[in-house]
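K.L.:
only the shape, not the letters, is given here:
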C-alpha cells in the first residue's frame, strides 16, 4: 500500500463543501471543493479533528513527529529556534523500513528529515522558504515524481498546498467566482465597512497586493479566500484524475487534512489564525481507501488530534509505533468505527501572546499568559488580526460551553468556576507530565517573544524572516 498525504494550509473545517458549506455572503452558493467533495463520498470523514497548535511550522512538526508542540519545542511561526535533539519524524521510520519517501514542499529545515526526495514546488530558482507557491506547481511536481518513479512501491508522498493562506490572491479567472460587485463601493448596506479593520489590513497586506488598497467590502476578502480554495480543489482534482488514470488509486490511500484554520471575522479576528477558537483549530480530515476502509461506519465522531496522524500512518504501513510518540493511532476507528478515542484535546499558541487550552466535546478552557511587555503584545495582536487592540481586554482565562455556544462568543467562566478549575488543573498536569518526560523546561516560559521586525511593512517582515532562515541549521534527510 502507498499513502499520499494532502495538506491544505490555512483551511478550516467550516469551508469544506462535504461539511455542508455554502458561501452565505455570495450569490454563488456552490461549494468551493467539488473534487474533494466527490472524494469524500467514498471516504471516511472525521467530524472532530483538531490541531494541537494554530500555525504552520509547529503544526507540521506535530503531524510529522507525533509529539505535542511543548514536547518538540517548536511553538511559533517561522520559529527562530531549532527542534531539540532526538525528535524522530515518522518519514525517517518509513525510510528505514524500505518505504520510498517524497515531499513536495518548501519549508526545508527539520521538515526534510526522513524524505529521500524533498522537492520545492517552484524549483531550484525559488526564493528559499517563501510560502507563495501555487497548487498547480505542487501538483505538477507530484505528477512528475510519480512518472519518474513508477516502479517504486510502496511509497509515502506528502503534498503541501499553500493557496488558502494570505494574501488570498487566486488566479485572475477565479477572482469573481464568489464576488461580482465593486469591492471599493459595496451596495450591501449590511456589509461591515472595511474602515473598521482598515488599520489591521494595512498591517497584514501592505506590500503584498497593491490591488487591495482602498477595498472597503469585507466580503471581497471572504470571496478571495474561497476562490483560493476552489483553485486548490481544481488542482487536487487534476491530481486525483492522474492517480485514477494511471492505476494508483487501487492501492493508494489518500489522506486530506489541514495544518490550521483561519478566522473570517468570528470573535473579531479577521483573515488570520490567532487564538485557540475552533475557527483556527477545527480541521477537515478524510481517509480514502475504499478497498479496505468503507464509509459504512458513517462520520467519525470521537475527538482526534493531528498529533495522532504519525502513529496512525505507521500502523497503516504495518510498522511498530515507538513508545516516545505522544499521539495515539486511530486505525481502530477506521476499522470498527466506535465512539471513543480521546477524552480531551490539548492546544497551544505562542505568537503575540502565549496561550494553552484543553477541550472536551462540551467544554473548552483557555488560559492566556500575560506578557509584561504590553506595548509589544499590543502591536503584535494588532498585526495578527485583532480589532480590540487593548491587551487588557484579553481575559486571563476563558471557558466556553461548546454545545450551547459553538461559536465561542460568551465566556462563562464566572458562572462555572469549578469546571474551569478542573480543566485548568488537568491542562497543567498534562504539560508538567510532558516536560518531565522529555526532560526540558516549559518552552512557552523559556522562549521569549523575539522581535519580528517592523509590522507596518509586511514585505519587510517576510524578507527579514527569509534572511534569518539563511542562518538556520541545515538537517540531513
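P.N.:
Noted; the coordinates are in hand. Quick caveat, the model's predicted, so the values are computed rather than measured. Numbering: from 1, shown residues only.

K.L.:
please make it C-alpha for all contacts and neighbour counts, starting now.
P.N.:
Noted.

K.L.:
residue contacts, residue 282?
P.N.:
12, 13, 48, 49, 50, 51, 260, 261 (C-alpha atoms under 8 Å, 6 or more residues apart in numbering).

K.L.:
ok, the second one touching residue 262?
P.N.:
What that stands for is residue 13. No - using C-alpha atoms under 8 Å, residue 13 makes no contact with residue 262, being 9.5 Å away.

K.L.:
want to compare, so here's the second one:
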C-alpha cells in the first residue's frame, strides 16, 4: 500500500465545503473524515514536529527536529516507512518545513523550493532590513508592493511560493519512476512509496490565478493589490476597512479554490495510473488562518478556532466512508498512518492512532494541546478539551476560556477566564501539567536547529509570523 500525505499551509477546516473546495469536499465524503482535528500549534514551526515526528514543538529545544543520530527519542514518519522498505520523497516550499530544519530525515528525495526562489530571497532581504512598525516602511510600503509585483512579473514568479501545480508535476515524475522502475521495466509489487506534498498557496499573500479570483470577485486584483492587502491585514490590521476585510476573505477563498483544483488533479492522476485503490491518501493542514476574526489576518501566535481547526481526511482503499466527530490532533498523524499500514508505531511518538476513534475504541482524545516556542518563552499555549471547553494563554494579552461549541465566535462577552468555574480550573491544571512535562522533555532532549535569535526572527518575518 502506497502513502500520499498532502499538507496545506494555512487551510481552515471550514473551507472544505462544496462552494469553495468541491473536489476536496467530495473526497472527504467518500473517505474517513475526522471533523474535529486540532493543530498542535498556530504556525508551521509549531505544527510540523507533530506532523512528521509525533512530538510537541515545546518538547524540543530549538527549531525543527534534531539531526539524525543525535536523539534516540525522535524518529520521523518517513524514517519509519523507509525502514519498512518504502521509497520516500517530499516536496515543499516552506523554509520551516524543509531540510534546513531536518525535515528531510527519512526522505530519499527532498525538493525544497524555499531555498531557491528569487522572489523569496527578495522578500527575505526586504523584511530583514526594514522595520514594519517604523515610519520609513509605512511611507514606502506602497512603492514596495508595486516593486515586488514588478520583480515577480519580470522573473516569471506570479506567486510568492512555488505553485501546487509545479510541486504536483515534480512529485508525479518521481512516483512514475517508482512505478516503472529505474530501468523502465514495470516493478509492480516492489514499488511501495511514501510521498509528501506541502502546498503553500493558501498561505498569505493571497494571490490566486485570475480564473479562481473570478469565482469570488467581479474582477481579479493585480499582484501588487493582492500582496498589499495581505501585508496590511497581517501587519496593520487596525487600519483595515470592512471592504478590505471582505476582499481578504474572497482572495483567501480563491487560493483555497486553487488548492482544491490541484488536489483534484492529484486524485485524478492517481486514478488514471490505477493507483488510487492501492494508495492511502491523507489530506490535512499544518494550521488554519484568520481572515478578519479578532481583527487579525494570517495566523498569529494565538489559538482561536479559525487557527486551530484543520481538515483531517483519510482515503483508505480497504475502509468505507465514515464521519468521525471525536476530537483528534495533528500529533496523531504518524501513528494513524503506521496503523493503517499495520506497522509498529515508534515508541517515542506522543500521538495515538485516529483509527481507534473511527473504530469506536475511544470516543475522542480528551485533550488537544498547542504551544508556541521560545520567542515568547512558551507563554503562549492552549488546552482544548473534547467536551467543548478551551483555555488559551496569550502571554501579556491574558487568558481566555471559552466553550467553543456553545460560543464558536469566541466573543469577549463569552469569555469565562475570570469566573471561578470547574472547567477553567481543570483546564488550567491540565495545561500546567503539560507545560511542565514539555519543559522536562526539552531539558532531556537533543537540540533542533539552535540558530541565533536574529536569524530566527528573520525566518519568522519571512513567513509573516512577526512584524
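P.N.:
Received the coordinates, thanks. On a predicted model such as this, the values are computed, not experimentally measured, just so you know.

K.L.:
just give the TM-score of the two.
P.N.:
Superposed pair, TM-score by TM-score structural alignment, normalised by the length of structure 2: 0.75. Supporting alignment: 396 aligned residues with a C-alpha RMSD of 3.6 Å.

K.L.:
that older thread, shared neighbours, residue 13 and residue 262 of structure 1?
P.N.:
residue 279.

K.L.:
which one's more surrounded, these two?
P.N.:
residue 262 (31 against 28; other C-alpha atoms under 10 Å).

K.L.:
the helices in structure 1, which residues?
P.N.:
34-40, 56-65, 69-72, 90-96, 135-148, 198-205, 218-245, 278-281, 309-316, 331-336, 374-384, 417-438, 443-446, 458-469 (DSSP state H).

K.L.:
now those in CSV, with mean neighbour count?
P.N.:
Putting these into CSV (neighbours: other C-alpha atoms under 10 Å) gives the following:
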stretch, mean neighbour count
helix 34-40, 18
helix 56-65, 25
helix 69-72, 25
helix 90-96, 20
helix 135-148, 18
helix 198-205, 19
helix 218-245, 21
helix 278-281, 26
helix 309-316, 21
helix 331-336, 15
helix 374-384, 19
helix 417-438, 15
helix 443-446, 15
helix 458-469, 16
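
K.L.:
between the ones you listed, which one is nearest to residue 182 of structure 1?
P.N.:
helix 218-245 (8.7 Å; C-alpha to C-alpha).

K.L.:
any idea how far the closest one is from the chain center?
P.N.:
Relative to its chain's centre, helix 218-245 of structure 1 lies at 16 Å (C-alpha atoms, centre = their mean, to the nearest Å).

K.L.:
next one: stretch 262-277 of structure 2
P.N.:
On C-alpha atoms, centre = their mean, the centre of stretch 262-277 of structure 2 falls 22 Å from that of its chain.

K.L.:
considering the contacts of residue 282 of structure 1, which are maintained in structure 2?
P.N.:
Retained in structure 2: 12, 13, 48, 49, 50, 51, 260, 261, out of these (criterion both residues aligned by TM-score structural alignment, their matches' C-alpha atoms under 8 Å).

K.L.:
of the residues you listed - the most surrounded one?
P.N.:
Tallying neighbours with other C-alpha under 10 Å puts residue 261 at the head of these, with 32 neighbours.

K.L.:
what does that residue correspond to in structure 2?
P.N.:
In structure 2, residue 261 of structure 1 lines up with residue 288, judged by TM-score structural alignment.

K.L.:
would you mind measuring from that match to residue 124 of structure 2?
P.N.:
Using C-alpha to C-alpha, to the nearest Å, we find residue 288 of structure 2 at a distance of 23 Å from residue 124 of structure 2.

K.L.:
same check on residue 36 of structure 2?
P.N.:
According to C-alpha to C-alpha, residue 36 of structure 2 and residue 124 of structure 2 sit 35 Å apart.

K.L.:
I'd say residue 408 of structure 1 and residue 279 touch.
P.N.:
No - applying C-alpha under 8 Å, one finds residue 408 of structure 1 not in contact with residue 279, separated by 9.8 Å.

K.L.:
residue in structure 2 paired with residue 42 of structure 1?
P.N.:
Alignment note (TM-score structural alignment): residue 42 of structure 1 maps to residue 30 of structure 2.

K.L.:
would you confirm that that match contacts residue 321?
P.N.:
Yes - Residue 30 of structure 2 is within contact range of residue 321, at 5.0 Å (criterion: C-alpha under 8 Å).
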